Each structure stands twice: as C-alpha cells, then as structure tokens.
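A.B. asks: Requesting a structural model of the entry that follows:
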Amino acid sequence: MSKKYPISPFCQHARSIAFALFRAKYGIPDDELKDVVPSRTLSREQQVREKHQVWQSPRLSRAVAAELGDIENRALLNVIDSWAWLNSKLPNGGRSLYKFVHLRKWASRKPLDWIIGDLRDRRLDAFAEQQHREIDGGALDWLGNPDLNPVKALDPDKITIYTAPPSNSVQDKDERGRSEIRKRLSVKYLIKAWEDRREVDSAFSELYVAAPWLAEPIQWLWEHQLLNLDDEWRRVGFPPMLLVGPPSCGKTHIARLLGDIVGLKTARIDMSARNSAFDISGTEYVWRSSSPGIPVRTLGASDHANPLIVLDEIDKAGTSHGGGDPVEALLPLLQRDMSRDFVCPYLQGGIDLSWISWIATANDLRRVPDPIKDRMKIFQVSAPQGEGLRLVVAAQLGPVGADAHVIEEVCLRIEAGHMSLRALGRLKDEFEAISRRPVLH
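C.D. replies: Predicted coordinates:
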C-alpha cells in the first residue's frame, strides 16, 4: 500500500485550473458539478468521472480524448497505462495482456494521487534496491581495474546471446568453421527497436496498404508493437503466429514484407522439404557434415538478435526414422522461456534464441500438430477479393506499364480461380521484358 503524500499548493492550483478548463470546454457549470452525487462528498475529479461514464472504458476514453484533442485526459490515461503495465509483470519477465487490461480498467476508477504515489514508491524502492546491490555486491572491486566498472560495462543497446568456451583442444583448433561461427556469435548483438509510436504506425500502415485483406493479423501485430514500446528494449518482435489459408493468398508474401518494412533479418524454412530435425536444432560436431541449425545460422548472418523466421507450409512437414521430427525440434524454440537457454549440439553450448520472431503458414489446420497450435496465435486468412485485389494488382503491374483493362482482366482471372497471386511476379517480369525491347521502325 502506497503512502499518502500531502498535495502542494502548486498542485492544488494547477488542478483547479485544469478543471476550470475542463468545465469551460464541455460547458459544465459549477453548480452541476456539486450536485452530481449529493449523497456523499466527492472530489471534483471523482464527480466528473461519475458524471461522464466514458471513464469506465479506458480504450473508449482514449479515443474520445484523442478526437477532442484533450491533453489533460490523455496524460491521465498514460499514467494509468504505465501503472497497469508495471503491475502486469509475470515471474518469467514477460507481461500478461489479460492482467494489463483488467488492471487498467480498475485503475481508471482510482484517484490520480493514489496512482502517482504508488509509482513514486516503486521508483524509490527500485533505487534503494539498486544502491544496496551496488554497495553490498562488490561494486567497489572495479576501483583497481576500470574494465570491471559495472557502469562502464553496461551497454543499453546490446546484449550477449552466446559465450564461446575456451578453445584448448587440438580438435577445436582444427575446426576452423566452428571457431569462426563461435567468434561471430560471441559479439554483443543489437536489439532492433522502435523509436516511437509514429514509426510503428507508419510501418504497419504501409503493411496494411500492401495487404488490406490481412487486416486482422496486421492489427494483432500492430497492437503487440505498441505494447513493446513500454518494454525496456522497445524491441521489434511478437509471439509466434500461424497463418492458415488457401494457396496463393499472400501468407508468405506478407511475412517477408513484414521483415522488409520493419528492417528485420528474415529467413525462410520450407517445412515441406524437411523430414528431420537437423536443420532446426543442428547436428553434433563429431559428424563430417555437421552444422548449426537454421536459427543459429540466421543469427550468425544477422547484426541484430531479433530476426524473423518464416516456417512455410508447416502442415506438410515430414518425419524420418533416424533424423527426428522437425516439428518436435521447433517446440522448445517457440517458447521464450525455453529458447532462452537453447543448447546447440554443434556449438556445444547454450545460446539465447528467445529474441527471434516466428511466423508459420499452413493450408490445412487439421494437419498442423496440436503442440504447434498451442504455442501459436492462429489466424484464418483468405485470398483477396474486390477492391483489395485490384489495389494489389495495380501496385504490381501498374509501374511496369499495364493499363486499366489489363489490371481488370487479371483481377477477374484471379477471382475465377484461373490464376494465383504468384503469377503476378511472372506477369511483372514479362511486362518489364516487353518494355525493354527495342522499338522497330
């Protein structure tokens, strides 16, 4: 329970001015404010909240405040969101969206002084704990060695995902390939992060324009990026998701486009061509053809620790008798708490794969294993139709010289099932080839 702090005269004066502006904006007379709840004595803030029931829904209140340009109300909602986000932390370090929504709704009925007092107590407690840890934890040991300075060693933009073991054996020295990838993974990695809300909105607006028929998964991704803005790293990333739909409806295309727009290193794994777990988890270093798995290789080729991996056609993954099940090899990687301590059989050490984002595609949900369904957010998607399809075709064929009649004919053939979206790439190449032909006189 937070302590109650007295309100300074300056805060009282500022609050009276804010409520005077509030009354003037909405035309609420002073007498009406006093008579909102005559049976008990309430503060002016509580009277206004009880009169305007929009405060019962924080999301609706934020929308109304944004529409009216109400700076005071939006500032109050930001404080409520910050408090709810701090209190929705889970023991494993993640956040509970369900808990956050309920705490935000509950806090919207609490006085502003109580919320600010609780946030102040949290900050003071965290500061005291940090001071205690620095004093009792040996923070003075770095005086003789500046390289051990905990403040100097702290890099807020980079993390360590792998620590290579000391190479003492002759076998390790002879294996040049493994030593190189160990050296590459041992460097500190950047976390691809968002700068502000405007950058998030701009990226997902561009994504929606490119695929308006996939509005539901795009909105889900956008909402998760807004939640990540309150995270310590403001990272670009999201929980695993599964897009299920007919062939050629843009599932793989939107996954790759997402990586291009937000600037993530993207790798694609064709699960229909995988019948063993070696490409996912890697192989033991004692074999002649040993190598790390695709997730580790993707990190080795990336400059940031949160790339994107697309699992294409996961419902068609096969199983071999000696190589293991590739789907079972994926299961620990799709849970962040388990992938944080993934042990690579090739590197013979633990590596943090918890920053990777995963998007899987499938044509038939019934063929997707149940453990995969339990670990992924599932979206049923369909092929574009109507105006959305015309926008996509025009964006592809318009810049290479296709006129309106050609675009309309292509749309009709796609809607009739005689052509797929994949054929747009071939048509685009043909139009470009025609435009490069010399003009014969």
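A.B. asks: can we go C-alpha only for contacts and neighbour counts from here?
C.D. replies: OK.
A.B. asks: which residues in the stretch 101-250 of the chain form strands?
C.D. replies: For the stretch 101-250 of the chain, the strands defined by DSSP state E, counting those that start in this stretch cover 158-159, 189-190, 241-244.
A.B. asks: make that the stretch 251-400 of the chain, sorry
C.D. replies: Assignment of strands within the stretch 251-400 of the chain using DSSP E, counting those that start in this stretch yields the ranges 266-270, 308-312, 342-344, 349-351, 357-362, 377-380.
A.B. asks: In JSON lines: those strands, plus distance to residue 232 and mean neighbour count.
C.D. replies: Converted to JSON lines, those look like this (distance: least, C-alpha to C-alpha, whole Å; neighbours: other C-alpha atoms under 10 Å):
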{"stretch": "strand 266-270", "distance to residue 232": "24", "mean neighbour count": "18"}
{"stretch": "strand 308-312", "distance to residue 232": "20", "mean neighbour count": "24"}
{"stretch": "strand 342-344", "distance to residue 232": "23", "mean neighbour count": "17"}
{"stretch": "strand 349-351", "distance to residue 232": "21", "mean neighbour count": "18"}
{"stretch": "strand 357-362", "distance to residue 232": "17", "mean neighbour count": "24"}
{"stretch": "strand 377-380", "distance to residue 232": "24", "mean neighbour count": "16"}
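A.B. asks: For residue 366, which residues are in contact?
C.D. replies: Counting by C-alpha atoms under 8 Å, 6 or more residues apart in numbering, residue 366 makes contact with nothing.
A.B. asks: longest helix in this structure, by residue count?
C.D. replies: Using DSSP state H to define each element, the chain has its longest helix at helix 112-136.
A.B. asks: Off-centre distance for that helix?
C.D. replies: A distance of 28 Å separates the centroid of the chain from that of helix 112-136, by C-alpha atoms, centre = their mean, to the nearest Å.
A.B. asks: In that helix, which of the residues would be classed as buried?
C.D. replies: The neighbour-count check on helix 112-136 (16 or more other C-alpha atoms under 10 Å) flags 112, 114, 115, 116, 117, 118, 119 as buried.
A.B. asks: I have a second one here; can you model it like the first so I can compare?
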Amino acid sequence: MTERPGNESGVGSEAPECENLLGLWRVRRPSVDAQVRLRTALVAEARVRLDEVSAATRGTLSSLLPRCESGDPWAWMLLFPLVRETWGLPGDQNRWPEIENGCLVLASRAVPLADLVLTMRLHRDVQHPPDDAGTDGNRAEAALNARLERLRVRLARFADPADIASGLGLDILLAPPAVDKAADAVRSEEDRQDGPAMRVLLASPPPTGDRDFRPILDRIRTTLDGEVPLAPAPDPDDLCAALEREFPWFGAVVERVHDDLLLGARCGRTFFGLSRPLLLAGPPGVGKTRFAHRLSRLAGLPMGMVNAAGASDNRLLQGTARGWGTVTPSLPVLLMLRDRMANPLVLVDEVDKAGGSDRNGRLHHTLLSMLEPSSSRRWPDEALAVAVDLSRVVWLLTANDTGAIPALLMSRLAVVEVGTPRARDFDALFAGCLADAADDYECAVAVLPEIDPTALDAMREGFVRGRLQARQLAALIRRALVAGAKAERKLRC
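C.D. replies: As a prediction, the model looks like this:
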C-alpha cells in the first residue's frame, strides 16, 4: 500500500516492508509488529477514502474504524465488503494489492474469510496464469480445489457462504462441493480407524449393584471398550501462531508448547501430547485460565477443570469409590466418556491453594499418582474397580505461589513463569475480552454493541499508563458493552 501525503499513521517509512504481501502470506506468518503496521496503514487508507463512498457506507465505515484500530477481527470482516466499494472487485487487477493487504491483516487475525479470499486469488492465478507461469497448473489447481472445500466447511461456522459470495463476487462458493459422498464416507471411516488411538480400560469393569451407577457403568463399557481415539497433533506453527496472537505476553509458554509438539512430531508422535505436565506460574489476572481454555479449543482437545482452591478433598479429581453414597469415576475417565477422546486436557486451577487431609484425601497426592508416568499407565479407578491408562492425558496446572506446592509434585512439572500483559498487548487483550463476552452470550463478536470510541481511548490510556490491570480492563469492557446496548436502545425508542 502506498502512503498518501498527509497520512498520520506513522508507517510511511516502513512501507517497503509491506510490499509483495501475498508472497509473504504464502511463506510465513506476519509478526505482531507487521500486523500493527498493516492495521494502522489500512485504517489510515480507509479514513482518506471516506469521502469517496456513499453516505450510508460512510456512516457504517466510520463506526467500524475504531473497532478495527483496536484489532477486532470481526470489525475487519465487516469492513472488507465496504472498502470494496472503492477498492474494486476481486477481478480488478489494479486494486488487488490493496485487497491483499486487507486479507493479510484478516488472515493474521485468524479470520477464515481472509484465508478464503486469498485462496480464491491463488485459484484465479491458476485458472488464468500469466504468460510466464509454469506448466504444472493441474496439480496446483487440484490442491487449491481441495483446500477450497475445507474452507467452505470452516466458513460455514462464521457466516452464510451466500452472503460472503454476494459481498465479494465469489460465486464459486455457491457451487456444490465437488466431493463423492460415498468415497468421502469411506475415507472418513478409514481416517477414524487409522488415526491415533489407545486402550483406556485395561480390563472389563465388574458389575455393580448400585442402581444409580449401573447406567453410567454400562455407558463406560460401551464407549471406552477397545481402542479409544486420541486427538491428533496439530501443526505446531499454526497452533502457536494463533496462541501468540491472542496471548503475546505468554511467549515462554507458547514456545514451550511449540517446541514440545515439534519434537514430538519429529519423533513420530501423531497425537497431541506434552512431554511433561505444564505449570503456569504467575500473578492472578494475567490470563492463565483463559490460555488453557483457548489451547484446548484451538487444539481440538476436550477439557475439564478442577478448582483446587475450593477443594477440601480429592474427590473432584479422583472420584468416589464403590460403597459410597454416590459412585463417581475419576475426572479424566468422565472426560473420556463424554467426548470419547483418550487425551483430554485437565486443568487444575490454583493448585498452590489445594486443601485436603490425610483422612479425606489430599489433591496433591492424587495428582502425583496421576502424573507419575509409571503409575498413570495403570491408575486404579476405584469407581470402575479396574486400572485405566491415563498416560496420554494432557495436564495443565496454574499457580500464583510455587512455594506452596510440595517439592515432590514440583519435580514432576515443567514450570513456566507468566508475566503481566505489557502496554503493547492492549489490542490482544481487548480482542480477547470481546471474544469472551461473545462466548458468554453465544453470539459473534460482530453482534456485540459498539463501544464508544472515547471510552475505548480512555481504557487504552489507563492500561498503557499502568492504572488498569487485565481483570479491571475486562470489567470495564463489559460495562462499555452495556453502555453501548443502552445507547442503541435509546436510539430505537
């Protein structure tokens, strides 16, 4: 993108680094700094073009730009069809550099639409190659068509493909998928059978006389009998790039996860697994629990959580044995039963505050037996009355004070310190708070009320100057969303 005279975005001296962005997108993910430079340049470009669009578009565009400046990916998704009014259709070769810039920013924020549009651009290159293009177009087109089919499925989770097609002129989205359903069903079954799996129940659980527990035991026998699938290992670069975007102050944690997955893949591991249980140590309110939730979602791992601070014994983790009033299997087994996955992620939150007693059971003691490699392979579940294999469970623990954790348990953990978010992490924090609010209300971020730009500027300044902590910021964002909803209600009245 060419910097215009009088632009105040502050990126003019760095413009050469933004050239050939499609090529950059093909070979490596952009750094966080590149995302900020591109976002700033795009917002400045859009502001310059405000006079060139219709009045209706101008109003919508003006309201979206503050959200775009904050890094809200859904604002960028809404912005894209609007700027198309002056940036040209996808077939307009003169305007494609600007469109590619916008797509790169969107792709860097993990918005599927951007990935789709860039794929369609590559698809166009294959179908209408330049004179100096290579001759191996058939293979490239086949690969891109296969990728397009996968993107259709992903896109459907976020928006109606018909709306996207009409907004961007991508009619190919409306074509029926070129997939042989019978062959696809066979491939899916083969993939399920050939994927990583393991035996969890090391013997058949004996019958029970407990009428309440009997239906649960029958489900366990049916669901966990034989080989149980393992969640496959994701691409370490893709997973950790997404985590780094959302949690830039978790650099050491993300690096640890990345290197563990990378080495595991190099050694032939095909499922998601960490070499050692991971302890995230740091002050409260820095996002440790949210990081665990995002890791499980991005990696496709089922997740369960134990709040150790509120545990007076070990039953939440260990379950309860036969003979007690309520028979309950251990938490890992319950997660395996719920999702039929042998490597769920178990989060033990605030493990440094765990209670318990020798009589009622100590959470730390149960954790030790579940984390120890030799005992985890044949861990006795007292509710099932048989041994189960917990060796592939992914363990993530959080703590504020590692000094309160027994030394023996600490010796089993990979400890990574987590610092507080920095001033430059405001955009990522803000986007995360909006995403959390959208999850709570089961809607897309784009559906949330608009936050007043003045309030947003005040929150940014307060955070940058150190007057606001992450938890305070999250509470203020919720209040700003409520204020936005009230303002919208008044306008309607």
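A.B. asks: Work out the TM-score between the chains.
C.D. replies: Overlay of the two chains. TM-score (TM-score structural alignment, normalised by the length of structure 1): 0.59; 287 aligned residues with a C-alpha RMSD of 2.9 Å.
A.B. asks: about what we covered before: in structure 2, what stretch matches the longest helix of structure 1?
C.D. replies: Under TM-score structural alignment, helix 112-136 of structure 1 corresponds to no residues of structure 2.
A.B. asks: helix, strand or coil for residue 489 of structure 2?
C.D. replies: helix (DSSP: H, G, I helix; E, B strand; the rest coil).
A.B. asks: mind listing the helices in the stretch 51-200 of structure 2 by residue range?
C.D. replies: Along the stretch 51-200 of structure 2, counting by DSSP state H, counting those that start in this stretch, helices occupy 55-69, 73-87, 96-108, 112-127, 137-155, 161-168, 181-194.
A.B. asks: no no, the stretch 201-350 of structure 2
C.D. replies: When secondary structure is read from DSSP H, counting those that start in this stretch, the stretch 201-350 of structure 2 shows helices at 214-223, 236-246, 251-266, 288-299, 315-318, 331-339.
A.B. asks: Pipe these into TSV and attach distance to residue 277 of structure 2 and mean neighbour count per row.
C.D. replies: Output for the helices of the stretch 201-350 of structure 2, formatted as TSV (distance: least, C-alpha to C-alpha, whole Å; neighbours: other C-alpha under 10 Å):
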stretch	distance to residue 277 of structure 2	mean neighbour count
helix 214-223	26	16
helix 236-246	18	19
helix 251-266	11	17
helix 288-299	13	18
helix 315-318	16	22
helix 331-339	14	20
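A.B. asks: So for residue 365 of structure 2, which of the ones you listed sits nearest?
C.D. replies: Across those, residue 365 of structure 2 has its closest neighbour in helix 315-318 (10.2 Å, C-alpha to C-alpha).
A.B. asks: Relative to residue 221 of structure 2, how far out is the residue sitting furthest away from the middle of structure 2?
C.D. replies: For structure 2, the largest distance from the centre (C-alpha atoms, centre = their mean) belongs to residue 209, which lies 43.4 Å off. Separation of residue 209 of structure 2 from residue 221 of structure 2 (C-alpha to C-alpha, to the nearest Å): 16 Å.
A.B. asks: which SS state does the residue lying closest to residue 112 of structure 1 once chain neighbours are set aside fall under?
C.D. replies: Nearest residue to residue 112 of structure 1, sequence neighbours excluded (C-alpha to C-alpha, 6 or more residues apart in numbering): residue 76, at 7.6 Å. Three-state call for residue 76 of structure 1 (three-state DSSP): helix.
A.B. asks: and residue 76 of structure 1, how many residues sit next to it?
C.D. replies: Counted with other C-alpha atoms under 10 Å, residues neighbouring residue 76 of structure 1 total 14.
A.B. asks: Also the one 10 residues further on?
C.D. replies: The tally of other residues near residue 86 of structure 1 (other C-alpha under 10 Å) stands at 15.
A.B. asks: what stretch of structure 2 does the helix or strand it falls within fall on?
C.D. replies: Using DSSP states H and E, residue 86 of structure 1 maps to helix 71-87. Mapping helix 71-87 of structure 1 onto structure 2 (TM-score structural alignment) gives no aligned residues.
A.B. asks: Could you pull up the residues touching residue 167 of structure 1?
C.D. replies: residue 173.
A.B. asks: With mean neighbour count and distance to residue 174 of structure 1 as extra columns, can I get the strands of the stretch 101-250 of structure 1 in CSV?
C.D. replies: Output for the strands of the stretch 101-250 of structure 1, formatted as CSV (neighbours: other C-alpha atoms under 10 Å; distance: least, C-alpha to C-alpha, whole Å):
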stretch, mean neighbour count, distance to residue 174 of structure 1
strand 158-159, 16, 29
strand 189-190, 18, 27
strand 241-244, 24, 41
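A.B. asks: Reformat those strands as a markdown table; add distance to residue 299 of structure 1.
C.D. replies: Formatted as a markdown table, those follow (distance: least, C-alpha to C-alpha, whole Å):
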| stretch | distance to residue 299 of structure 1 |
| --- | --- |
| strand 158-159 | 13 |
| strand 189-190 | 9 |
| strand 241-244 | 20 |
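A.B. asks: about what we covered before: look up how far residue 82 of structure 1 lies from the residue nearest to residue 112 of structure 1.
C.D. replies: 10 Å.
A.B. asks: And for residue 30 of structure 1?
C.D. replies: Residue 30 of structure 1 is 32 Å from residue 82 of structure 1, by C-alpha to C-alpha.
A.B. asks: what about the aligned residue in structure 2 for residue 323 of structure 1, neighbour count?
C.D. replies: Structural alignment (TM-score structural alignment) places residue 323 of structure 1 against residue 360 in structure 2. By the criterion of other C-alpha under 10 Å, residue 360 of structure 2 has 12 neighbours.
A.B. asks: What's the match for residue 322 of structure 2 in structure 1?
C.D. replies: Match for residue 322 of structure 2 (TM-score structural alignment): residue 285.
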